[in-house]
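*Asks:* I'd like to go over a predicted model; first the sequence, then the structure.
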Amino acid sequence: MSDVIENAKRALGLVDLTNLNDDCSAGDITKLTGRTVTDHGSVAAVCVWPRFVAQATRELKGTGVKVATVVNFPAGGEDTGAVIAETRQALADGADEIDLVMAYRAFRDGRKGFAEEQIIRVKAEIPAPAILKVILETGEIGDPLLIHAASNVAIAAGADFIKTSTGKVSVNATLEAAEIMLTAIEETRRENAERVIGFKPAGGIRTSEDAASYLALADRIMGHNWASASTFRFGASGLLDALIDTIEGRTPAAGQGY
């Protein structure tokens, strides 16, 4: 089997199949959940708006596919009470994973403590085995040193994963940001081998080649056996079809969306 096909098979099980389109409907969610189990294995999760969590949970019952949702999305606002209420409702509706947008503007403006406290308070609402992914919005933070610092803030505040982007801004996942974030994760592992932090690049990852590049980066920094569904996810909508095309030997069509 070629490395290209092997990488595509590896990536398929790491996909958070996503629909966060503004016009998403219940019918779109049914189409999304219907794509999760393929002839080549299942994706890791779906990622949907909070209003669709209960539906996605029903439709995925028994598949082993997790349901993720977004809170404080996409603006990364400062109404922590509202974010906590949103989180509680999502968990009550069956969410397995909460993707929280960090208050990145507050962080970028020097209010590190506010951003950290919001994450701490949201994490406190999430009982195991549910997990918290913190979206840094690296394209808006911009500065590499600040991206590294934001990674450390999110990790210290209890993030189970750190995630690059919402997919709603002009610059989303990049390999440069991924390297910074994975380095922060590796530094944490060196300090505390028992602390497991995952990584999720999201936004603009559409081809098998894109996926292979991120996996190669993770292998280089974290070790070849590190990336699994418990430590690595791709946030994407068009990527799944591209991976299946690669596995089945077709020329992939251009992926669309998130």
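*Replies:* Thanks, I have it. Numbering: from 1, shown residues only.
*Asks:* Please make it C-alpha for all contacts and neighbour counts, starting now.
*Replies:* Fine.
*Asks:* can you list the residues that contact stretch 187-206?
*Replies:* Around stretch 187-206, the neighbours that count as contacts under Cα atoms under 8 Å, 6 or more residues apart in numbering are 155, 159-168, 172-174, 178, 181-182, 185, 211, 230-239, 242, 254-258.
*Asks:* take the one below as the second:
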Amino acid sequence: MDLNSPKAVATAALSCLDLTELGDAATQEATLALVDRAVNDFGSVAAVCIWPRFVAAAHARLGQNSPVRIATVVNFPFGDLPVEEVVGETTRAVGDGADEIDLVIPWKALIAGDEETVRDMIRAVRAAAPAPVTLKTILETGELKDPALIARASDIALEEQADFIKTSTGKVTVNATLEAARIMLEVIQRSGKAVGFKPAGGIRTVDDARAYFALCEEVLGAGWVSPGTFRFGASGLLGDILATLEDRSPSTRQGEAY
């Protein structure tokens, strides 16, 4: 990827985007409008990330041969539901057509030193969503705060067969940061596993995307980034991607809602 080319960065960001609608007041109408924006003249996003209750409708809207995957969230956003309830959420979502499950780990338990609760949750959801379903684990790094704890959460997720590690829900004060991203990418590098990374929350511009791509290339090498290994969780990034690809001036991008 040519990181000096805004269009090259925008094209790569589009292909790696999990276009997200997880607002507290989200409706089926708004969710399907999001689904309709997932394919455009420049290609398609990697996935739409939506509430479980809208998965079946999104699946029907996209059809069988769509390039766009359906991701949904479980144990979201607080990470403190009982395992049995989260397994139920997962089973229903997969049955409704979800291709990817984004699981909030019990991060409060991890802060308290209880690793087994975290392992039990990931293990149970992995069993309920076996391959080819993609399992992404949301670590809520802005709440973990301690670099050692972020690294430990990443290690546990990888040990329990997560396919991706994801920074955040987008629902807390501090979401994706480059500092947390570096820690997580270094864990992936040390593991030697084919595991993906997803920063989420607060990523709004092509310049933001460029910074994450550059970090990935620094830690994991040129060519590592692809939709199979990297995703952005964002609702606002699509607007700047399309503005960049359409050669619209920065002043015309302001106020767009995606």
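*Replies:* In hand now; what should we look at? On a predicted model such as this, the values are computed, not experimentally measured, just so you know.
*Asks:* Can you calculate the TM-score here?
*Replies:* TM-score of the superposed chains, computed with TM-score structural alignment, normalised by the length of structure 1, equals 0.95; 253 aligned residues with a Cα RMSD of 1.5 Å.
*Asks:* on that earlier part again, list only buried entries from the contacts of stretch 187-206 of structure 1.
*Replies:* Buried by 16 or more other Cα atoms under 10 Å: 155, 159-167, 172-174, 178, 181-182, 185, 211, 231-239, 242, 255, 257-258, out of these.
*Asks:* Sort out for me which of the residues you listed are in helices.
*Replies:* 155, 178, 181-182, 185, 211, 239, 242 (DSSP state H).
*Asks:* Out of those residues, which comes closest to Ala218 of structure 1?
*Replies:* Leu182 (7.0 Å; Cα to Cα).
*Asks:* Now the counterpart of the closest one in structure 2. Nearest residue, chain neighbours left out?
*Replies:* Aligned by TM-score structural alignment, Leu182 of structure 1 pairs with Leu185 of structure 2. Once flanking residues are discounted, Leu185 of structure 2 sits nearest to Val219: 6.7 Å by Cα to Cα, 6 or more residues apart in numbering.
*Asks:* Was I right to think that neighbour contacts Ile188?
*Replies:* No. Using Cα atoms under 8 Å as the test, Val219 of structure 2 is too far from Ile188 to be in contact (9.4 Å).
*Asks:* list the residues that contact both of these two?
*Replies:* Joint contacts of Val219 of structure 2 and Ile188 (Cα under 8 Å, 6+ apart) do not exist.
*Asks:* Which residue numbers in structure 1 does stretch 21-29 of structure 2 align to?
*Replies:* Using TM-score structural alignment, the partner range for stretch 21-29 of structure 2 is residues 19-27.
*Asks:* Ok, stretch 152-164 of structure 2 next?
*Replies:* Using TM-score structural alignment, stretch 152-164 of structure 2 pairs with 149-161 in structure 1.
*Asks:* now what about that stretch, what contacts it?
*Replies:* Stretch 149-161 of structure 1 is contacted by residues 107, 112, 116-117, 119-120, 123, 131-134, 136, 162, 181, 184, 196-200, 231 when judged by Cα under 8 Å, 6+ apart.
*Asks:* and what of stretch 214-230 of structure 1?
*Replies:* 11, 13-14, 44, 175, 178-179, 182-183, 186, 198.
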